[in-house]
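Engineer: structure of the sequence below:
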Amino acid sequence: MKVLKFGGSSVASSENIQKVLKIVEKSSKNQKIAVVVSAFGKTTNALIEGANLASTKNEDYKKILKKLKEHHFDIINELIPEKKQGDVIEYVQQLFDNLETIYKGCFLLRELTPKTLAKISSFGELLSSFIIAKASENYFETNYKDSRELIVASDNYLNATVNFDGTNKNIIAFFDGNQKQVTLLPGFVARTPKGKTTTLGRGGSDYTAAIIAAALNADELQIWTDVSGMFTANPSVVKQAFPITHISYQEAMELSHFGAKVIYPPTIQPVLKKEIPIVIKNTFKPEDVGTYITKETSNKKPVKGISHIENITLITLEGSGMVGIPGFSKRLFEALSFHNINIILITQASSELSICIGISDEDAEKAKLVIDETFEFEIQKQKVNPVALEQDLCIIALVGDNMKNHQGLSGQMFSSLGKNNVNIRAIAQGSTEKNISAVINKSDAKKALNTLHEQFFEEKIKQLNLFVTGVGNVGERFLAQLEQQKKFLKKNLKLNIRVIGLSNSRKMIFDENGINLKNWKEHLTNGKETSLENFFNKTKECNLRNSVFVDNTANQSVSEVYENYLRQSIGVVTCNKIACASLLNNYKTLKEVSRKYNAPFLFETNVGAGLPIIDTLKNLINSGDRIHKIQAVLSGSLNFVFNNFNENSTFHDVVEQAQKEGYTEPDPKIDLSGVDVARKILILARESGYDLELTDISNNAFLPKESLNTSNNDDFYTSLTKNEAHFQQIFKDANSKNCRLKYVAEFADGKANVGLQHIPSNHPFYDLEGSDNIVLFFTDRYPENPLIIKGAGAGADVTASGIFADIIRIGKI
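Structural biologist: Take a look at the predicted model:
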């Protein structure tokens, strides 16, 4: 024999009920079955709401009663042929008449006792079970039995304790004499020894089914719901969660206690002793395997699931007067127990200086009053501090029978949370090591669950969530490269890179499931108005693991918000040189904050676009080498200009061409004035360990003062035309010496300079073509023959690829 239980979502509508009846029909072909049903979806909540309204003299209870009645009669009309509706309509109308009378009594007396509330709550199951039993007659023969005639329980009306001796006798006697293939029963309800209606607590329909299964030594207990089993995590929060095929009773109890709502925790107790398997199945996908729950699990994976409980308050009882004094814990727990305050988590310092407990938010204020009253004397004598409350918290828990046999799980858990700036307020781990629990901020729950799921279940595929600002030449190329490579990265590097936020100077868009990069331009055009503050706040609000802010601009205002992101443990990747070339204190602050909050701060493209110049320099320093001298051509735009400028061209036209091809900054004067090169050599000097300011860099500018003093691009280009003779003379001077013009940056002996130089034919810089960059590192290990890095140092594609490379570096951390 099997016992099947169908939850409220499974019987929420006539369409759903028809699915249930087909499942029952198929299951009953070769064996007898008992079917336990819940109230129609959300009915119990509505009944309780109506009761509360009535007891406060609010006549809106009548509206709720009317809606409930209409819904139940609609289902009768849709499920049962008109000729057969007589008995069921009479029964249902009688129940609603009784319910209306009880509501009126609550309204007149302004009173709602637990006994009355239990009576009102019971109507949902009594109505649904009778209607479904009558509807099933179109499919198979059914015997309807009121569970109150079988299950005897205490008069704790809202959460009754079952008398198993009497209950088991009743169930066995009834089913021994029952010849029908299918018996349909209401869940949740029971009766007291005096015959009064009582209930088994919210989720009690599961419990009803388990009680019947245990009494009859059933072959299997099936719990039919709207999901395909118990998941590795809440699938509405963790999209990658998947059903657990096989799990033990203990693991199921731990997960259900910590928020997995698929099964009501007490359900497992009656069947556990009899070792009756429990199967969690999906009413709407009956072909899915579901979750099989038995004494032992076949899968030896250490962590079976991750769960959480929200709306937790942490209460701390602390004081030097507790040390070495027995009885504090006893008094604390007795006081809370006497006032029916449930303790969810307990942790105590080995110094005995404090006891920390986790309880539901709704009990917080009452618990504080109770504890302060209990320890009033000790508080007055300052032996114990007044109770401290921390609210807006939640508990996350790793669950698995085999965790005790695997070292390092706690370390993995706390390390992965720490990397994502999830602050842990308290920790609890039982000696059986089947559960590791941590209390965190409720706002971090989603990030924490996804982080842990990625760590323990997702085959080490790391998800990076990008928030990108700047979609000009570089930004557009970067997004195109990312879209092109996303499948390769996931398959070969185990990286799932998603763009969550995107902005230009006017609009921004966000999608926590990832922005479609095939049509991002259209979405951004229709996005919301943006600002640096709004984009940051929205990024912070998303609170996603492995978040990275990507700056594809050359904007100073954008560079000034990096610290805000880093302090939220959001990494920063940027091609914007302004931050790292700003005041030394700001540069050092960004580095320090990056380390403190474990947020990567990468800026490889600040020097040499996509060339691995900074990364190579870091590797030299980290391996113990020392930098003595750096010589470099660091401006792809200036190299392009002087490689193409001669007596047959004008300086104006060559610079304009360089800007059109994306080799210069939006303001080309930044490149031609030498400021850009000065910033780059400053960054290399700082990364080499030297403390320099931008003002310490000697800049031998070749532009006339008139060009340097312009305030916009039009005036700048006009000044180039006016001073063409100046530029032609520069070219002639170099050409007469058989030299080429190169804008060179040098650093040696703690000093740096930049300027235009005549490069002879035997120099490594002489043959540098196009927009290429070259860097020579002279170090302890490379004292005479320098380490040379050479290649394309400007352009949107190579800069975008450098940003991409930095993001991949973060993915490998």
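
Engineer: from here on, contacts and neighbour counts on C-alpha atoms
Structural biologist: Noted.

Engineer: for the chain, which strand is longest?
Structural biologist: strand 305-318 (DSSP state E).

Engineer: pull out the buried positions in it.
Structural biologist: Within strand 305-318, the residues that count as buried by 16 or more other C-alpha atoms under 10 Å are 305-310, 312-318.

Engineer: nearest to Gln31, of these?
Structural biologist: Nearest to Gln31 among the buried residues of strand 305-318, counting by C-alpha to C-alpha, is Gly305 at 33.8 Å.

Engineer: please generate a structure for the following sequence too, so the two can be compared:
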Amino acid sequence: MKVLKFGGTSVGSVESILSLKAIVEKEAQEQPIIVVVSALGGITDKLIATSVLAQKGDEAWKDEFQAMVERHHKMIDTIITDPRKREQLFNIVDSLFEQLRSIYFGVYLIHDLSKKTQDAIVSYGERLSSNIVATLVQGAKWYDSREFIKTVRKNHKNTLDSELTNRLVRRTFSDLQRISLVPGFISKDRDTDEITNLGRGGSDYTAAIIAAALDADILEIWTDVDGFMTADPRVIKTAYTIKELSYIEAMELCNFGAKVVYPPTIYPVCVKNIPIRVKNTFNPDSEGSIIKQKVANNDKPIKGISSINGTTLITVAGLSMVGVIGVNRRIFTALADNGISVFMVSQASSENSTSIGVRDQDAAEAVEVLNGEFAKEIETGAMFPMHAESGLATIAVVGENMKHVPGIAGKLFGTLGRAGISMIACAQGASQTNISFVVKSEHLRKALNAIHDSFFLSEYKVLNLFVCGVGTVGGQLLEQIHDQYEELKRTKRLKLNVVGIATSKKALFNRDGIDLANYRELLADAPESNDKKLRDAIIEMNCFNSVFVDCTASKDVAEIYQPLLEHNISVIAANKIAASSSYEKYALLKETALARGVFFRYETNVGAGLPIIGTINDLRNSGDVILKIEAVLSGTLNFIFNELSADVTMSEAVHRAKEQGYSEPDPRIDLSGKDVIRKLVILAREAGYKVEKTDVEKHLFIPDEFFEGSIEEFWKNLPQLDADFETRRKQLDAEGKRWRFVATFDHGKLSVALKEVDSTHPFYNLQGSNNIVALTTERYREYPMLIQGYGAGASVTAAGVFANIMSIANI
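Structural biologist: Reported below is the predicted structural model:
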């Protein structure tokens, strides 16, 4: 025998109630079943709201009442096809509604709504729905749960009389029908025979009571979700169904906001070791979640995460609390006597403060109660007035396996810290099945996502990317991410989620990810933006595992790195401006990233996709000392000097560099050596030296006057240099030498200059736009370390940026 309970959504529409019929009739073919149903979805709330209108003397209660009548009538007309059964059901339903109308009218006349009357009113929801379902389901017999679910009044609450109820349940179902239909939630007082109920969610409890009393094989809770989820799927898109969980884990998750099962439901069946299966009425083929005593394959450190938004933390503090016995008893007794529930407690070891978590709606009353309880101590200064902090959320990380895995709390705190989330209060029981903590509500979504991802509850690790700049490098990067997206999901379990794309004028954002197949069309219709709006939007989105990728050469964009890092957003920059700005700014960016536990990466600032900065860092981290750096760092200039020949003049070589995409749109940036100077400064800083751009000695090969005026004037005047360069080139060629524009750092001195190298020099055979770096260190004195390869080009640079992204993803 099994007990099936169907919630309000399962009887809330024609589609769902017909699905219920199919499920019940199929199950009844195999064994006797007892079906417990809730009121039609939303009806309990409507019953309560209508009673309040009546109490206020508002005539609108009649319209609300009539709407409920019409809803039930419409449901009957649609699903009950047998005219005889339909007429009988209408008689039952209309009789119930007539009783309900009389009660409402009485409330309306005397403007009084007692607890007794309210309980009677809400009972009609289940009485109506259960009669409809009993008529719909072939062969079902209706039972009145008020006759065997009995309560007793204790501490101002209706509490189940377990002994009497179990005896009556066994007697009622001694002759078990194939299908027994029972209204959930409602009950009667054993002494007064007044209608009571088991609380919101009490239909689950009704089903559990019956299952336990009759030693059912299983209790099935049919609802509108596939089962217990690892987290709230409305917040975490990657949340998935937990296949198995223990009674304790289910209880912890239910108590902390996972509204899949009403918490009291678990105890009666747990005592009898009866499993609970949670299934989806709208997806009956889904396996759902099973709750039982022992869970196999419990390999993950945590099982799930639940949360309660709208938390207020009340702190009871005072020096008089230290070592005084009974303070906490007074706190909880005072709150309990006033019906205020506390769902979390955190106390300092010094005993001078105790923080309690309550729901926002209980906060004002809780403060008043506690201030009254400790009024004398507050008056004498022995204790402080209650301090309440609202706008908070409580998160619970749940799993019985946590006690077997060391370091869970440390990993949890580290994950929150890297996400820039401060923990306001924390509590962990000795059973180690629940770690609860309080954060600001604005950080709830980010915290849940960060924890879910960090503890491998997500199927994929997610990196949320904001890409600024969609020119040659940015465009190539987005294309590479799009091309590799599925492959990375398959082989690395990694999702590169591009949540923001920006240009100098527009910005596009989507927390769920932007479709990279048509992002340019979407961007064209995006709102206007600038660097400040971009910064504010990224910070406001507050995504976990956020990475800002700068593929521009903008000074203004570089200025937003610092606030982004301060908000725990990693930065990857193809833009050289930040790392080559003042040493003070450069150092602050690196220190901020380190302090916040995020990353500031800029490998492509030097050598495009070549691993130059990473290699220098590895050498230094291993204890080596960089003594000298010699490098050809401009792919553009190397291309130009490799192109020079008897047939290709200097002006023609510069034109070719621009046409083939090696130079900046204004090639004077490359020819002025500014780009090389920036790169040299960055390398020297990475080598551990405090240097500025002004420390670099410049020996340029283009006269200063060529850098003045417009770009058009530059192109017009450039051929004036052709003859001189050709004369010098011929002489150089005769000597068996070549030009290389070399950046040098030598024991603290920096310079850039056009140098002549012969065939014995490692820079001599440097082809095309390649770069080369020679590192002389204490370990590599006699034979410097050489790093050589493509040093320019959008695809290579984009690949280097991609590699930086992956270096963060793999940590």
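
Engineer: drop the TM-score for these two in here.
Structural biologist: In this superposition the chains share a TM-score of 0.95, using TM-score structural alignment, normalised by the length of the second structure; 808 aligned residues with a C-alpha RMSD of 2.2 Å.

Engineer: one step back: so how much does the longest strand of the first structure differ from the second structure once superposed?
Structural biologist: With mean C-alpha distance after the TM-score superposition for the first structure, strand 305-318 of the first structure departs from the second structure by a mean of 1.7 Å once superposed.

Engineer: where does the closest residue to Phe374 of the second structure other than its chain neighbours sit: helix, strand or coil?
Structural biologist: Using C-alpha to C-alpha, 6 or more residues apart in numbering and skipping residues adjacent in sequence, the residue nearest Phe374 of the second structure is Met383, 7.7 Å away. For Met383 of the second structure, the secondary structure call by DSSP: H, G, I helix; E, B strand; the rest coil comes out as coil.

Engineer: from memory Met383 of the second structure sits against Ser320, does it?
Structural biologist: Yes - counting by C-alpha atoms under 8 Å, Ser320 is a contact partner of Met383 of the second structure at 6.3 Å.

Engineer: what about these two, which has more around it?
Structural biologist: Neighbours were counted for Met383 of the second structure and for Ser320 using other C-alpha atoms under 10 Å; Met383 has more, 21 against 16.

Engineer: contacts only, for the counterpart of that one in the first structure.
Structural biologist: Structural alignment (TM-score structural alignment) places Met383 of the second structure against Val384 in the first structure. Going by C-alpha atoms under 8 Å, 6 or more residues apart in numbering, Val384 of the first structure touches 317-322, 375, 378.

Engineer: Gln380 of the first structure now?
Structural biologist: Gln380 of the first structure makes contact with no residue, according to C-alpha under 8 Å, 6+ apart.

Engineer: likewise for Leu214 of the second structure?
Structural biologist: Residues near Leu214 of the second structure by C-alpha under 8 Å, 6+ apart: 169-170.

Engineer: again with Gly321 of the first structure
Structural biologist: Residues counted as contacts of Gly321 of the first structure (C-alpha under 8 Å, 6+ apart) are 353, 378, 382-384.

Engineer: for the residue opposite Phe174 of the first structure in the second structure once aligned, which non-adjacent residue is closest in space?
Structural biologist: Counting by TM-score structural alignment, Phe174 of the first structure corresponds to Thr172 in the second structure. Excluding the flanking residues, the one nearest Thr172 of the second structure by C-alpha to C-alpha, 6+ apart is Phe148, at 7.4 Å.

Engineer: quick one: contacts of the helix or strand harbouring Glu100 of the first structure?
Structural biologist: Glu100 of the first structure belongs to helix 86-109 when assigned by DSSP states H and E. Contacts to helix 86-109 of the first structure, defined as C-alpha under 8 Å, 6+ apart, come from residues 50-51, 54-58, 61, 65, 69, 73, 76, 112, 116, 120, 123, 127, 130-131, 134.

Engineer: what does stretch 720-738 of the second structure give?
Structural biologist: 644-646, 649-651, 756-759, 764.

Engineer: and for the closest residue to Gly304 of the second structure other than its chain neighbours, the neighbour number?
Structural biologist: Once flanking residues are discounted, Gly304 of the second structure sits nearest to Thr230: 4.2 Å by C-alpha to C-alpha, 6+ apart. Around Thr230 of the second structure sit 25 other residues, with neighbours defined as other C-alpha under 10 Å.

Engineer: no more questions from me, cheers.
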